[in-house]
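Peer 1: no sequence on this one, just coordinates:
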C-alpha cells in the first residue's frame, strides 16, 4: 500500500526546547488515525507540520504534490473582509461558483427571474444540483444560513464550524483535523461521524472525545516524550497496550538505574587513572546517564482540593423566564437543587444553555422569576471561553493573585507552587510566561483556578475542549468522588453518560424538560419513541355489548395477580444494573453503553406492564 504522506526524521521545538526529534510517521490511504498524547506533547505542532503550514527545524514531509490536504486548525484564521460566501466557494471551482451565485440570488427577497432561469439551466448543464444539495446540507448542519454575513461578526465557535464546513465541502485526499468536535452539538457530532466514515477517507485527527475517536478511527498513534507509538485498534486496546508498554519501560528504567549506580561507583574509583580506563565503558556510562535523565515519571494531575461546607438550602430557581430579541429562551422554569445533584445540561447550540448557567451563577438577572441562593453555596464556574490570561505574566503569579496557600481535601495547606506541580506544571513552566503554554495547558490552569475556590456547586461548561485524555480521566475520577452539586455541559457523550444522573433538556422554544437518567438512556428513549406506532383511533362499542364480555377471564385475573410481583422483579433488576454501572472502569464506556441499553429496555418493559395493569384493573372494576 502506497503511503500518502510521511514524516521522515522530523524534529521541531519552541523556545530552545525540542518537542520531538527524529520522528517518523506514515499514513496510508483509507487510514483514519487518532493522534493522542498529553497537553504540550506537540500534537498540534505535528498536525501543522504534516499539513505543511510551516517547515520543520529538522527532517522533511514527503508526499505527492498532487495530494490535497485539508487542515482544520484549533483557531482558524480567515481573509480580512470576507463574507461567508467568499470563503466557502472556491474561485477555481465552476460548480461552486454557480452554486454561490444561485444561493446568493435566492436569499434576495425579489430575485431576478431571468438570472434565476439561467442559473437553473447552468446548474443542470454542469450536473451541480446534487453537489448543491450536499453543500446546503453541510452548511445547515454547521448552523450556517446567511451567506452574505461577514466572518468578522461570527463568534469563535461559529468560525470553527465555518472552517470545518469548507473542509467537508472540499473533500480533500487527506483530512487533518485538530479537535473537530469542539463547538459542535451532539447531533452534529453524530452526523459528522457518519460522514467521515463514509467512502474511503484518509484522516489524521486530534480529539479528546472517546466515543468519536472509537467511532471514526481505526489506528491510534501516541506522541509520548518525543516518540511515536502505533496501535492498530480502538481506544480500549490502546489503553491495554499502553499500560503494558509503560510497565516494560518502568522495568527497563529500574534496571538502567541500578546499572548506572554501579557504573558511577566504577567511574569514581581511582580518578587519577581516569585516562587509562576503557574509553568504550566511559562512553557507555554517559549514554546510560543520558537515557536515565530523559526518562520522566508517569505523573498524573492531582485533583483533591477541599470542598466548602454545604448547608441544607443550596439553590432555588422560581419561575425563571428569559427572552432575547423577542425569542423565548427560558419559559417559566423552576427547580430546587438538592445535595448530590449531578445534572447534565443538554440541547442544540443556541438553545440557551449558557444563559441558564449565567442566571444560576448571578451573572445575568432573569427577566421573570427569581434565584434564591443558599448562604453556604460556593460556585466554581469553568466557562467555555476560558480565562483571559495576561500572556506576558508568569504562571505562578497568576495563581498567587488568588491565594498564596490552598487548602486540600486531606486538610493540608500547600503553597501555590506545590499545587501547580500537582497539576503538572513543573518549576520551569511555573516561572515561565503564559504565552509559552499550549492551549490545553491554559485550560488546565483555568480548571485549577476554579477548583482553588473550594466550590461546593461546580459548573463545567465544555470542560473537555482542548484537555488531553489523561487529564480528562483524572477529572472524571475527581468528579465521581465530588460530594457537591455538579452541572455539566458537554458534547462529550462519554463524560455525560459517566457523570450525570439527570438531564435538563433545553428544547429551543423556551421549554426546559427534566429527564431522569444519563444521555445514552435519553437517546435510546427518543429512538424507542419513534418506533412505537401511533395508537389506533378508538371506536365506540356497539350497545349490544354486555358488561359480562368485559369481565376478566380466569387467565387474565391470574395475570393481574402476578403483575405486582413482576413489577418488583423488574425494578430490582434496574436497581442492580444501575449500581453495577457505578463500578465499571471509567474507560470501559462500551460496557457503560451496554448497561444503559439494558436499563432502558427494562424501563420500556416496565411501562408496558404498567399499561397492561391499568387496562386489567379498569376492567376488573367494572
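Peer 2: Yep, it's here. Quantities reported herein were computed from a predicted structural model and do not represent experimental measurements. Residues are numbered from 1 along each chain as shown.

Peer 1: switch to C-alpha atoms for all contacts and neighbour counts from now on
Peer 2: Fine.

Peer 1: could you measure the residue positioned nearest the centre of the chain against residue 207, distance?
Peer 2: Nearest to the mean C-alpha position of the chain, counting by Cα atoms, centre = their mean, stands residue 492 at 3.7 Å. Taking Cα to Cα, to the nearest Å as the measure, residue 492 falls 10 Å from residue 207.

Peer 1: what does residue 526 give?
Peer 2: For residue 526 relative to residue 207 (Cα to Cα), the value is 27 Å.

Peer 1: of those two, give the one with the bigger neighbour count.
Peer 2: residue 207 (23 against 11; other Cα atoms under 10 Å).

Peer 1: now the more buried one, nearest residue through space, not along the chain?
Peer 2: Using Cα to Cα, 6 or more residues apart in numbering and skipping residues adjacent in sequence, the residue nearest residue 207 is residue 179, 4.7 Å away.

Peer 1: pull the number of nearby residues for that neighbour.
Peer 2: Residue 179, neighbours per other Cα under 10 Å, totals 20.

Peer 1: go ahead and confirm it touches residue 204.
Peer 2: No. The criterion here is Cα atoms under 8 Å, and residue 179 misses it with residue 204 at 10.7 Å.

Peer 1: report the buried residues of the longest helix anywhere in the chain.
Peer 2: Longest helix in the chain, counting residues (DSSP state H): helix 235-268. Within helix 235-268, the residues that count as buried by 16 or more other Cα atoms under 10 Å are 235, 238, 242, 253, 256-257, 260, 263.

Peer 1: who's in contact with the closest residue to residue 44 other than its chain neighbours?
Peer 2: In space, and not counting its chain neighbours, residue 44 is closest to residue 178: 6.8 Å by Cα to Cα, 6+ apart. Applying Cα atoms under 8 Å, 6 or more residues apart in numbering to residue 178 gives the contacts 44, 47, 71-74, 205-207.

Peer 1: second structure for comparison follows:
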C-alpha cells in the first residue's frame, strides 16, 4: 500500500520573513482523494511543488508513490496536440491509444490530435492535459486547478472522470466539484496543515465551528492583553516611584555625610521587584499577541454601491456577433431592476462575455436590437482576462481614480499579505491579480456590477466572503460564472444563452 509521510517539514521562500510552512506533519494513504484548501498565497501550489521535489525544504518526506503533476508544462504549444501529449508522457505514437482511451472518457474527439495545441479552446486544453496525465498507470495525481476555464458541463465531465480514478490531491475552488470527487480535505491554516476525513461540506462545518471558537478566543485574548497592559502601566509607575525614592534616599544620606555609595536597601528592593514584575508582564503581553497572530479573523467586505430608484437597463431583441459569426440562437430580451442579479448561463464560446462587452457600448459587437441604460448609470466591470497588468498598486489606483488607502484596505480584507503591496502587478499570481480586480470593483462607486467569471483563481474562503457580501448587500448585477454554488446563492434571475 502506497503512503506519503511528512515529518517536521518547514519551508520559506528567499526573502520571506516568516515561514510558509512550519514543522508540518501529515500522513496520507494512496487510496485517498484529497482536496487541498486554503487562501490564495498560503502555499497550495508550493506544497505540490515540494512533493514533486521542485523545492528544497527542512524536515523529511517519505513516500513510495510516483507523483504525476497536472497541468504539465507545454514546451511548444505550436505543435500538434498529438506531439504535445506524446512529449508530456514521454512515449511514442505506438502508445497513443492509452491517451485516446482517456480522451474518450473526457468527451474529446480524436480530431483534436491533428490540431495545433494552442488553437484548442482552454477547456479542450485542460481535458487533453488531464488525459495525458491519467494515461500513465500507477501514479498519484497532484492536480492543480483543473476546473479553470471549464463551463458547468465541462466541470461535470471532469468530476465524473476523476471519481473513477485512484488517489490524488486536487486543488480546486469549486465547492460543488470538490464535494463530488473528494473523501478527505487538507486545509492550509496559516503555517500548518490539517487533515479532515470527508468532503468539502465536512470541512466547511469544521471551519465554521473553528471560526466561532477563534472569535471567542480572540475576544478573550484581547481582554487579557488589555488587562496586562494596564498592569504594565501600573508597574512602570511603581518602578518610577521606587527610583525616585532611591535617589531621594541617596541625596538625604549625602546630606548627613554618610557613605556616598549607600542606597536605601528598601527602595532598591522595591525597584528590583517592580522591574522583574514589568518584565514578566511585558513577556505575557508578547505571548498573548503572538497567539492573536495565529487566529484567523474572518473579514467583512464592503462595496461602494449606490442603488438607483428606477429600472437600470432594458435590453430588447439584442443580437451579438464575433467577427462575421452570429452568436445567439435567439434575440436577447431582459430588464434589470434595482437589487436584481441576472446570471448569464451557457457553454464556453456561446457569447456570454461578448454580451457583457456589447452592454457596455461596444456597438461593433451588436448586429441588432437595443440596449437602454438609466441616465448617468455607473457600471463597475470585472473582466475574465487580466489585460497584462503591470506597475505599482499606486499606479493602478490612480488609473481607476481610487484612494490607495481604500484599495490597500480592501486587499487586506481579501487576504493580501502586506509584503505583496510592494510587488509589481505583473509578478502577482493569477489569484492575486483576480483579487485586485475584485478589490477595485468593490471600491469604485457603482449603480450596477458586470462581473465576467469573477471567481476564477479565487480560493474557497474568499468566494464565501464575496457570496456573503452580495447576499447581504443586494446589489444590482449581471454575472457570468461557472461556480453553480455561487450563482445559485446570489442570482435572482437566470438567462440561458
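Peer 2: That came through fine. Since the model is a prediction, treat every value here as computed from it, not as a measurement.

Peer 1: so after superposing, what's the score?
Peer 2: The TM-score (TM-score structural alignment, normalised by the length of the second structure) is 0.79; 459 aligned residues with a Cα RMSD of 3.6 Å.

Peer 1: hmm, back to that, tell me which other helices or strands the longest helix of the first structure touches.
Peer 2: Counting contacts by 3 or more Cα pairs under 8 Å, 6 or more residues apart in numbering; DSSP states H and E, helix 235-268 of the first structure is packed against helix 210-216, strand 227-231, helix 279-294.

Peer 1: aligned to residue 293 of the second structure, what sits in the first structure?
Peer 2: In the first structure, residue 293 of the second structure lines up with residue 294, judged by TM-score structural alignment.

Peer 1: gap between residue 316 of the first structure and residue 422 of the first structure?
Peer 2: Look at residue 316 of the first structure and residue 422 of the first structure: by Cα to Cα, they are 35 Å apart.

Peer 1: related to what we said a few turns ago, closest to residue 589 of the first structure out of the buried residues of helix 235-268 of the first structure?
Peer 2: Distance to residue 589 of the first structure, by Cα to Cα, is smallest for residue 235 among these, at 10.0 Å.

Peer 1: to which residue of the second structure is that closest one aligned?
Peer 2: So residue 235 of the first structure corresponds to residue 200, using TM-score structural alignment.

Peer 1: correct me, but that match touches residue 174?
Peer 2: No. Using Cα under 8 Å as the test, residue 200 of the second structure is too far from residue 174 to be in contact (9.7 Å).

Peer 1: so where do the helices sit in the stretch 251-400 of the first structure?
Peer 2: Applying DSSP state H, counting those that start in this stretch to the stretch 251-400 of the first structure gives helices spanning 279-294, 353-360, 395-400.

Peer 1: how many neighbouring residues does residue 495 of the second structure have?
Peer 2: Residue 495 of the second structure - counted by other Cα under 10 Å - has 12 other residues nearby.

Peer 1: that one - that's part of a strand, no?
Peer 2: Yes. Residue 495 of the second structure: assigned to a strand according to DSSP: H, G, I helix; E, B strand; the rest coil.

Peer 1: how long is stretch 409-426 of the second structure end to end?
Peer 2: 20 Å.

Peer 1: distance from the chain centre to it, please.
Peer 2: 12 Å (Cα atoms, centre = their mean, to the nearest Å).

Peer 1: other residues contacting that stretch?
Peer 2: With Cα under 8 Å, 6+ apart, stretch 409-426 of the second structure has contacts from 39-41, 299-301, 388-393, 408, 432-433, 435-436, 439, 442-443, 462.

Peer 1: sorry, back to before: now the helices of the stretch 251-400 of the first structure in JSON lines, with distance to residue 570 of the first structure and mean neighbour count?
Peer 2: Compiled in JSON lines, those are given as follows (distance: least, Cα to Cα, whole Å; neighbours: other Cα atoms under 10 Å):
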{"stretch": "helix 279-294", "distance to residue 570 of the first structure": "57", "mean neighbour count": "13"}
{"stretch": "helix 353-360", "distance to residue 570 of the first structure": "35", "mean neighbour count": "19"}
{"stretch": "helix 395-400", "distance to residue 570 of the first structure": "52", "mean neighbour count": "20"}
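
Peer 1: so which of those helices is nearest residue 24 of the first structure?
Peer 2: Ranking the helices of the stretch 251-400 of the first structure by proximity to residue 24 of the first structure (Cα to Cα) places helix 279-294 first, at 19.5 Å.

Peer 1: quick one: contacts of the closest one?
Peer 2: Contacts for helix 279-294 of the first structure (Cα under 8 Å, 6+ apart): 253, 256-257, 260, 263-264, 267.

Peer 1: would you turn those into a markdown table with distance to residue 115 of the first structure?
Peer 2: A markdown table is the format used below for those (distance: Cα to Cα, whole Å):
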| residue | distance to residue 115 of the first structure |
| --- | --- |
| 253 | 74 |
| 256 | 77 |
| 257 | 79 |
| 260 | 81 |
| 263 | 85 |
| 264 | 85 |
| 267 | 88 |
